[in-house]
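K.L.:
The sequence and its predicted three-dimensional model are supplied below.
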Amino acid sequence: MMRPVPLIVLAQLLGTSLWFSANGVGDALMHDWGLSPVDIGTLTAAVQLGFIAGTLLFAVSGLADRFAASRVFLVSAITGAGANLALAWLAQDLATASIYRFLTGFALAGIYPVGMKLIVSWAPERRGEALAWLVGMLTLGTATPHLLQGLSLGLSWPLVITFASLLAISGGAMIAWLDDGPYLARSPTMQWGGVFRAFRQPGFRAAALGYFGHMWELYAFWVLVPLFVAGLYPQASITTISLIAFAVIGVGALGCIAAGRLSRHLGSARVAVGALAISGALCLFYPWLASLSVGLALAALLIWGVAVVADSAQFSALASRHAPPDGVASALAIMNSIGFGLSALAIPLTTSLWQDLGAQVSWLLLPGAVLGVMAMRPLLGARSPATTRSS
């Protein structure tokens, strides 16, 4: 039998392939439907809004803790795959496509945070490292559309979307076969509003606030990466810009894995704060570096790409440890919902000011890092390195 953690990580990668599947065929959609880049952004926003709505419902209802996480994952994967197939074969314009993308995002709420609960249910003693692999796979999924754009594969877009849907169903089947782990309790009843119990715990509150600061920066940075790269290389082709953007975003997967390894020795709190401090410093100094040297600025972007997501899994590991044992999925879901809501505000704010501010738009991301580091102070001395293997 395949070990549970690698299987869950693989299933999560397959399930979250639904997330950015439309972005990967953006050029074909623009050609076939006469869409603009702004319209492709609308489809992305629809997924994010669906995810926010889904995680909010999962959190407030307690549904993900009332029923077996493996079954919730399976149903969500099938539902998301169905909505994705509808995009490929039924949608004919932006309005209907946006509805199907919203439904896909809604279904992803039963895949991403529930996948984190499954990891904790199988490997609570090394949750920081295991969750790091999970977030690393999501990071690669985020970077993949840029790779597809850069490679100019020219695939038939309905078939690409269909393939992503089949991958998601396969991931759901793998989780259903694995079942839930033995280390987390299931709530005996639906607990409407019970998720707010988690915020009464100081440890969960600190981790959640740190995560919110991280999320203010993360997705806005990922959206800004092609603009940063284009600013450094104004004569470069779209293919070149896309490949560099893939490298800057995709290298974050290595940052997640390295942070997971470090968490076993330093503890999740120290690793999260360290990564957030590095990315915050780059928010502050990037405009100056970009004015000095293109090579220096590109190196800074790659380091930023590593640091900006390296803390994500560690915040989730801390939150899962301090949440009520029978409400872990709901606690992670509400944290995701609020965090993605903040990213939905940061993205339009920074992109709308890009023309006016250029590289200095990075300063708008700095408050998230600063406030996140401040919020995490109560957890920094909570555990010694000798005991962090259970983080």
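P.N.:
Ah, there it is.

K.L.:
Could you use CA atoms for every contact and neighbour count after this?
P.N.:
Noted.

K.L.:
Give me the buried positions along the host helix or strand of I99.
P.N.:
Secondary-structure assignment from DSSP states H and E places I99 in helix 94-108. Residues of helix 94-108 classed as buried: 94, 97-108 (neighbour count, 16 or more other CA atoms under 10 Å).

K.L.:
let's bring in a second one:
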Amino acid sequence: MKNNRWFALSLIATAVLFTLTLWFSASVISVELREQWSLTTFSETWLSAAVPGGFVIGAFISAYFGLADRFNTRKFFAVSALIGGLLNLLLIWVDHAALGIVIRMLTGMALAGVYPPSVKLISQWFPKKRGVAVGVLIAALTLGTAMPHFLAMFFVAIDVRLVIVTTSMLAIVAAIAVRYILQEAPGPAGQSSFSLGKIKQVLQNKPVMFANYGYFGHMWELYAMWTWLPAFLTASFSLQYPGMDPAMVSFLAFASIGLAGGLGCVLGGLYADRIGISQLTILAMAISAFCALTIGFTFGQPIWLTIILALLWGVSVIADSAQFSVAVSQFGGKSYVGTALTFQMCIGFFIATLSIQMLPLFQAVLGWHWVFVVLAIGPILGIISMLKYQRYTADTAVSYRKTG
């Protein structure tokens, strides 16, 4: 049973789901931490951006030194999850924002030892036809990222520290499961080496860079939406329904990010195989851009209208995520595809960190009605890039058929 690849996928996906609960474990209780940590608007924004910022640093360090290649990938995943869980647990004793932000950044660095290695583990267990497996993995990541909103429904009224403790325990359980239950994969690892010297080759590869530009636009929107949509829902519902139970808002945030996002990952993987990568990414970004442009105008309006757009946004904003990496894998040379994927991830999460930090500044000026229009810029530019990717790859295929 333990050597079955579907059992391995289930365990890896569950471990990713459990560990990624660390991502928003502090952000979802920032209102409660505001007094305890003396949070200002500036420090609260940094608290939200600390994990993706740390992830960028950790991913670059891991890729540059080839940590997932130097050490056993399964054990590296387990150690990273354990460190992340223990770091997160320290937050229950923290009483100052600066220290909390540093711990959150270190947690992000630890998570860089979880998500990228999980992709490598999947490539070992699924050397062929790994589309469904990657879709399940991204769905688990999405659901895990949203899980703290679900936990907050039960724990905030009792003690906010229970959210921290629970997410930490989930990460530690994930570490133990991967270390002691998951067996070594039967297949060889995929190409994952990184070299600064190969960056030039990545930059000169047109289809790879078109896919990268599409991904960068996608990332400008994704994590800022995941971070600030719950705050929007809270503000909007409080205006329309002042007595609304906070647990209901937490559930709606979880449904919009986690449940809808998980569905989007599965649908994105299925339809990408049918209609093609470029068509799927363009469609998904068009829908998410529409949601970003319009959801602000539901502020303070009937709750059902806001919920419909939030759920639609949750499905579309993540549906294309995995396909940008697939596009790079298809057109990146074997000698530098690892560098290309690392470059894509690091720049993408750096852009996400910027948008997370900038959105509150725009909100202060534009208000909730207009602020998400700023996020729509990302998918709109991403659509332009993927249209170029589509034309270039089509022309390349035609040229190949003529010369072949």
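P.N.:
Now that the structure is in, tell me what you want to look at. On a predicted model such as this, the values are computed, not experimentally measured, just so you know.

K.L.:
Flag every buried residue along stretch 47-61 of the second structure.
P.N.:
In stretch 47-61 of the second structure, counting by 16+ other CA under 10 Å, buried: 47-60.

K.L.:
quick one: that stretch aligns where in the first structure?
P.N.:
With TM-score structural alignment applied, stretch 47-61 of the second structure matches the range 43-57 in the first structure.

K.L.:
which non-adjacent residue is nearest the residue most central in space within the first structure?
P.N.:
Geometric centre of the first structure, nearest residue: L138, 5.8 Å, by CA atoms, centre = their mean. Of all residues not flanking L138 of the first structure in the chain, L13 sits nearest, at 6.4 Å (CA to CA, 6 or more residues apart in numbering).

K.L.:
Which of the helices or strands spans the aligned partner of that neighbour in the second structure?
P.N.:
In the second structure, L13 of the first structure lines up with L17, judged by TM-score structural alignment. L17 of the second structure belongs to helix 5-19 when assigned by DSSP H and E.

K.L.:
Name all residues that make contact with the match of L13 of the first structure.
P.N.:
Applying CA atoms under 8 Å, 6 or more residues apart in numbering to L17 of the second structure gives the contacts A140, L141, T142, L143, G144, T145.

K.L.:
Neighbours of whichever residue in the second structure pairs up with L349 of the first structure, how many?
P.N.:
Residue pairing (TM-score structural alignment): L349 of the first structure is matched to M358 of the second structure. By other CA atoms under 10 Å, 15 other residues sit near M358 of the second structure.

K.L.:
What are the buried residues along whatever helix or strand M358 of the second structure lives in?
P.N.:
Per DSSP H and E: M358 of the second structure is located in helix 337-366. Using 16+ other CA under 10 Å as the test for burial, helix 337-366 of the second structure gives 337-353, 355-357, 359-360, 362.

K.L.:
where's it relative to the chain centroid, distance-wise?
P.N.:
11 Å (CA atoms, centre = their mean, to the nearest Å).

K.L.:
Name the next helix or strand following that helix along the chain.
P.N.:
helix 373-403.

K.L.:
That following helix versus helix 337-366: what angle between them?
P.N.:
Angle, helix 373-403 of the second structure to helix 337-366, by axes from the mean of the first three to the mean of the last three CA atoms, to 10 degrees: 150 degrees.

K.L.:
Quick one: list the elements packing against helix 373-403 of the second structure.
P.N.:
helix 206-240, helix 277-294 (3 or more CA pairs under 8 Å, 6 or more residues apart in numbering; DSSP states H and E).

K.L.:
quick one: the helix or strand following the shortest one to the first structure mean distance?
P.N.:
Okay, so that is helix 277-294 of the second structure. Counting by DSSP H and E, the next helix or strand C-terminal to helix 277-294 of the second structure is helix 303-319. Its matched residues in the first structure lie on average 2.0 Å from helix 303-319 of the second structure after superposition (mean CA distance after the TM-score superposition for the first structure).
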